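In: What follows is a protein structure lacking sequence information:
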């Protein structure tokens, strides 16, 4: 039943949150530029924008991580000064960060109450706390075992712990930063149900996301930020995915066509019975077999932490397999015949790692220096050899940045001050400069805005068209479905089966990501429709 409030009451209630002329600078960078808009109580409000648009900065001022340089924030009609996260929590503002703030060795209950337990030790009088947490779990359907350690819980369950932690502190405003990036489709549906339940009780939900379809599916209103400014705040039912994308980037954004010719090239990646055990002898990849042809993109789908990282690491030569065989072009890798990243690269393999800042870039270096990482022996870069000529390398770097739309195209700018999207475009440009036959790419658009996503996707499809074999690992199911010719789904290090492009179905893939074998998942969906 739809319940509406009398118009007189709606007019009398002030917004839960108002940003009035809010400005925040970091040196010469204007992160938020005179931002003004309001968020109504009891609604789900989306915040969207490109990387560097000011979304995270704005929410960080609301949560007390940054102090605005100008303007004000009002909560329930009253101007407030929020100087720290603890002050924000006292005012009823909670935040679930993209990377959870949980202590692995503590239990779920201890993580919920730590910092708010008062004068008693966590191991002491927790019965009242347990009762309150249990009541919150039951009220909103946020089930998890209270006495399990965080490290033992799946990532989707850890997120529930974070949400309950905010609700335990009586949050009336809940900010969630990219909350669905580590969830299966069914877990996303469950999370959205929780959002709606919270909003129905009068709580205000702020959703920061790059996933425009999620904005359309779950939010009541949406604000678009571009270059630090508020472009529009509007009811979500008045916009489309295309119009949101255009407002975010200031131009029309195209979608990838489903039409494509089947792969006809030779097998360039051949993996047989591949297994990897970590130093604690835990099996992370378990008997995996697949191949990838030239002119084909094989997508690896699965919730993060199901062996995808270890798979990429073995293929890139970063770790050796425990069992099985890898064939990368003419290079053979086995436990008794290990390889190295140098040998892999020399065999015509490019690698775009999942975590660009940890494994693809040196944050303290400039774009120039990062643009030639791994190319020292390639002979591809003028000025990089026995004698280093920085002016020639700078010229090469500038041309690379222009070709791959890295903004600004300044080789001497520290890489850490570029947006995530521009960092990623530089890494991809550097790897493609090798003209590889095989491309291993992990999380190609993680933390990347829609404009950069479009650019990256088109470059990958161009490489496919040029006959390259591409192994794509991504937790973004929509991305995997858009780009791939075939999809292999991983769960707990094992293959749940493969799907051809004409078999792609989000519901089927979601069941496979949760542990159902291919045929069983297809049967379950088919039976449900019957």
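Out: It's in. Keep in mind the model is a prediction, meaning the values are calculated, not measured.
In: only C-alpha atoms for contact and neighbour calcs from this point on.
Out: Will do.
In: Distance of residue 362 relative to residue 417?
Out: According to C-alpha to C-alpha, to the nearest Å, residue 362 and residue 417 sit 12 Å apart.
In: The residue nearest to residue 456 when sequence neighbours are not counted and residue 253, how far apart?
Out: The shortest distance from residue 456 to any non-neighbouring residue, by C-alpha to C-alpha, 6 or more residues apart in numbering, is to residue 425 (7.1 Å). Residue 425 is 17 Å from residue 253, where distance means C-alpha to C-alpha.
In: the more surrounded of those two?
Out: Ranked by neighbour count (other C-alpha atoms under 10 Å), residue 425 and residue 253 place residue 425 first, with 26 against 18.
In: that older thread, who are the contact partners of the residue nearest to residue 456?
Out: Residues near residue 425 by C-alpha atoms under 8 Å, 6 or more residues apart in numbering: 404, 405, 406, 452, 456.
In: from those residues, which single one is nearest residue 525?
Out: Of all the contacts of residue 425, residue 525 sits closest to residue 456, with 32.5 Å by C-alpha to C-alpha.
In: tell me the SS of that closest one?
Out: Under DSSP: H, G, I helix; E, B strand; the rest coil, the three-state class of residue 456 is helix.
In: what's the neighbour count on residue 239?
Out: Using other C-alpha under 10 Å, the number of residues around residue 239 comes to 14.
In: Look up how far residue 54 lies from it.
Out: Separation of residue 239 from residue 54 (C-alpha to C-alpha) stands at 21 Å.
In: coming back round to it: counting only helices, which of the contacts of residue 425 make the cut?
Out: Judged by DSSP state H, these include 452, 456 as members of helices.
In: and the contacts of residue 425, which two are the farthest apart?
Out: For the contacts of residue 425, the maximum inter-member distance is 11.3 Å, found between 406 and 456 (C-alpha to C-alpha).
In: I'd like to know how far residue 307 sits from residue 282.
Out: Residue 307 is 11 Å from residue 282, by C-alpha to C-alpha.
In: Compare these two and say which is more crowded by neighbours.
Out: Comparing residue 307 with residue 282 by other C-alpha under 10 Å, the one with more neighbours is residue 307, at 23 against 9.
In: Next one: the more buried one from residue 439, what distance?
Out: 19 Å.
In: mind giving me CSV with the contacts of residue 425 and columns for distance to residue 329 and neighbour count?
Out: Shown next, in CSV, are those (distance: C-alpha to C-alpha, whole Å; neighbours: other C-alpha atoms under 10 Å):
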residue, distance to residue 329, neighbour count
404, 27, 21
405, 31, 16
406, 31, 23
452, 30, 22
456, 25, 21
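In: between the contacts of residue 425, which is closest to residue 123?
Out: residue 452 (48.4 Å).
In: try it against this one:
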């Protein structure tokens, strides 16, 4: 068998951690090869070794049958290997073309030849059905389109082995489907793709073979059409995983969150939330379902004090929090799992322990007078780390060093541990593996069962339908329908999210 990539007995260590322990990966020409594992299993580390960001302590890499020594990403590029990282590496203020040619700018005389580069990029974009405007500013295009720019960056450099690291973590369901089509068209043109993911549905939909890693060790490689999601899940986490969350019928009680005629604008003063009404009661999970960009982010930012509304009322336990700052909102009994864990959830260059007390550091027992009680802070952090299975070498490890999923588990633990009256969970399982998703879903239902109000905002329709007692559909800044999960199909929910009214959906 001819392989385009062979990684044999790769061992990569960091201080106190063996990230990859003698792992083997063999990728065939023209296949989509999934690399599956829990958060922190060592998937990204292995691919960073292949891309030359890290050097392995032991092992051998072959590209197209030749032994190679990949000492840097430039060497990887020269070998035809390209990588799209989980967090995109684009300059917001540059155009698509400027981002793509950055570092390998074509010149005409002494000038950078942007026009010819833009023509080449348009040609490649059309060839693979990417539909990217070469002259658009990166800050003005959607996250899904930014990802296409990252893919174009590799294709422009003539990469024929593409590594995609968690490519669907920040995409809407529609963008995910479009990306799958792009991946299929890339392999038809002779490219080979390594897909780092923990989304089993996507592996079953698009991959040919799958290699599973668990806690830094290779578990095995299987052919996708000869396996099942249950088998892959148990290979990944080492036990049976339940995909359905068991929960008893909710018993909603007192009104906790009451939003009346809320109007919220974005940075450009465009109204994104337009006269929205919403209620969430004790003992219920209300899921907000909608296509990204219909006002979800602005709504959550207004409730949590991160954005001042233009008009309307937000009441928490019958008391207005409409114009309070975030600390005062938290003091009133609200907790927030934010959509963007890096921007709003963590201070990446603080230790994990200090991140666990970001909203409570000034209170006893974490503080006395002007000084912080680090013994108490680190003890408290250890409790959350243990309870939420946050995989970190120690409490003093910088938050930046944790995998995305472990950063998320730390935030979820911190917010739930404060026993809030209202928990806002915005994309709570984004970037998590099935074991961690199962765990966090149970925690959210426990919150509900302890008589707390939970507002869930998610682009994952399975998550919305699985967890919610009631679904509020948001479209163009308004709640256009309130439905029970068992009263609508996924297709009907999709139609409501696209603006169809409830009567038409009922007829379909």
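Out: Now that the structure is in, tell me what you want to look at. What you see is a predicted model; the values in this text were computed from it and never measured.
In: one step back: now which residue in structure 2 aligns to the residue nearest to residue 456 of structure 1?
Out: Here residue 425 of structure 1 is matched to residue 409 in structure 2, going by TM-score structural alignment.
In: May I have the secondary structure class of that match?
Out: Going by three-state DSSP: residue 409 of structure 2 is helix.
In: any idea how far it is from residue 419 of structure 2?
Out: Going from residue 409 of structure 2 to residue 419 of structure 2 by C-alpha to C-alpha gives 16 Å.
In: With adjacent residues omitted, what lies nearest to the aligned partner of residue 293 of structure 1 in structure 2?
Out: Using TM-score structural alignment, the equivalent of residue 293 of structure 1 in structure 2 is residue 281. Leaving out its chain neighbours, the residue that sits closest to residue 281 of structure 2 by C-alpha to C-alpha, 6+ apart is residue 255, at 4.3 Å.
In: Over in structure 1, tell me which residue corresponds to the one you found.
Out: The pairwise alignment with structure 1 assigns residue 255 of structure 2 to residue 267, based on TM-score structural alignment.
In: wait, doesn't that match sit right on residue 296?
Out: No - shown here, residue 267 of structure 1 and residue 296 do not form a contact pair, counting by C-alpha atoms under 8 Å, at 9.6 Å.
In: what comes up buried for stretch 114-129 of structure 2?
Out: By neighbour count with 16 or more other C-alpha atoms under 10 Å, stretch 114-129 of structure 2 contains the buried residues 114, 117, 118, 121, 122, 124, 125, 128.
In: and residue 298 of structure 1, which of the three is it?
Out: Applying three-state DSSP: residue 298 of structure 1 is strand.
In: distance of it from residue 470 of structure 1?
Out: 6 Å.
In: Mind listing the shared neighbours of the two?
Out: residue 292.
In: higher neighbour count, the two?
Out: Taking neighbours as other C-alpha under 10 Å, residue 298 of structure 1 and residue 470 compare with residue 470 leading, 28 against 24.
In: All the strands of the stretch 151-300 of structure 1, residue numbers only.
Out: Shown for the stretch 151-300 of structure 1, the strands assigned by DSSP state E, counting those that start in this stretch span residues 173-177, 204-208, 221-226, 229-235, 267-277, 283-293, 296-301.
In: if we can go back for a sec, comparing residue 267 and residue 296 of structure 1, which shows the higher neighbour count?
Out: Set residue 267 of structure 1 next to residue 296 and count neighbours by other C-alpha under 10 Å: residue 296 wins out with 29 against 16.
In: doesn't residue 472 make contact with that one?
Out: No - the criterion here is C-alpha under 8 Å, and residue 296 of structure 1 misses it with residue 472 at 10.3 Å.
In: Now list whatever residues contact both of these two.
Out: Both residue 296 of structure 1 and residue 472 are in contact with residue 484, where contact means C-alpha under 8 Å, 6+ apart.
In: ok so, going back, quick one: closest of the strands of the stretch 151-300 of structure 1 to residue 72 of structure 1.
Out: Closest of those to residue 72 of structure 1 is strand 229-235, at 15.1 Å (criterion: C-alpha to C-alpha).
In: got the buried residues for the closest one?
Out: 229, 230, 231, 232, 233.
In: residues touching the closest residue to residue 283 of structure 2 other than its chain neighbours, list them.
Out: Among residues not flanking residue 283 of structure 2 along the chain, residue 451 sits closest, at 4.2 Å (C-alpha to C-alpha, 6+ apart). Applying C-alpha under 8 Å, 6+ apart, we find residue 451 of structure 2 in contact with 253, 282, 283, 284.
In: For residue 136 of structure 2, state which of these is nearest.
Out: Distance to residue 136 of structure 2, by C-alpha to C-alpha, is smallest for residue 284 among those, at 43.3 Å.
In: wait, that closest one sits on residue 452?
Out: Yes - Residue 284 of structure 2 lies in contact with residue 452 (C-alpha under 8 Å); the separation is 7.3 Å.
In: In structure 2, what range does stretch 434-443 of structure 1 match?
Out: Matched against structure 2 by TM-score structural alignment, stretch 434-443 of structure 1 falls on residues 418-427.
In: How about residue 165 of structure 1: what's its closest non-neighbour residue?
Out: Computed as C-alpha to C-alpha, 6+ apart, the closest residue to residue 165 of structure 1 that is not its neighbour in sequence is residue 112, at 4.4 Å.
In: Now do the same for that neighbour: its match in structure 2.
Out: Aligned counterpart of residue 112 of structure 1 in structure 2: residue 100 (TM-score structural alignment).
In: immediately after the helix or strand containing its match, which helix or strand?
Out: Assigned by DSSP states H and E, residue 100 of structure 2 belongs to helix 96-101. Sequence-wise, the next helix or strand downstream of helix 96-101 of structure 2 (DSSP H and E) is strand 107-108.
In: Quick check: that next one compared with structure 1, mean distance?
Out: Compared with structure 1 after fitting, strand 107-108 of structure 2 has a mean deviation of 2.6 Å; criterion: mean C-alpha distance after the TM-score superposition for structure 1.
In: just to confirm, which helix or strand has residue 33 of structure 2 in it?
Out: Following DSSP H and E, one finds residue 33 of structure 2 within strand 32-37.
In: just checking, next helix/strand downstream of that strand?
Out: Helices and strands here follow DSSP H and E; after strand 32-37 of structure 2, the next one along the chain is helix 43-50.
In: Residue 75 of structure 1 versus the residue with the largest distance to the centre of structure 1, what's the distance?
Out: Farthest-out residue of structure 1 from its mean C-alpha position, per C-alpha atoms, centre = their mean: residue 8, at 42.0 Å. Computed as C-alpha to C-alpha, the residue 8 of structure 1 to residue 75 of structure 1 distance reads 20 Å.
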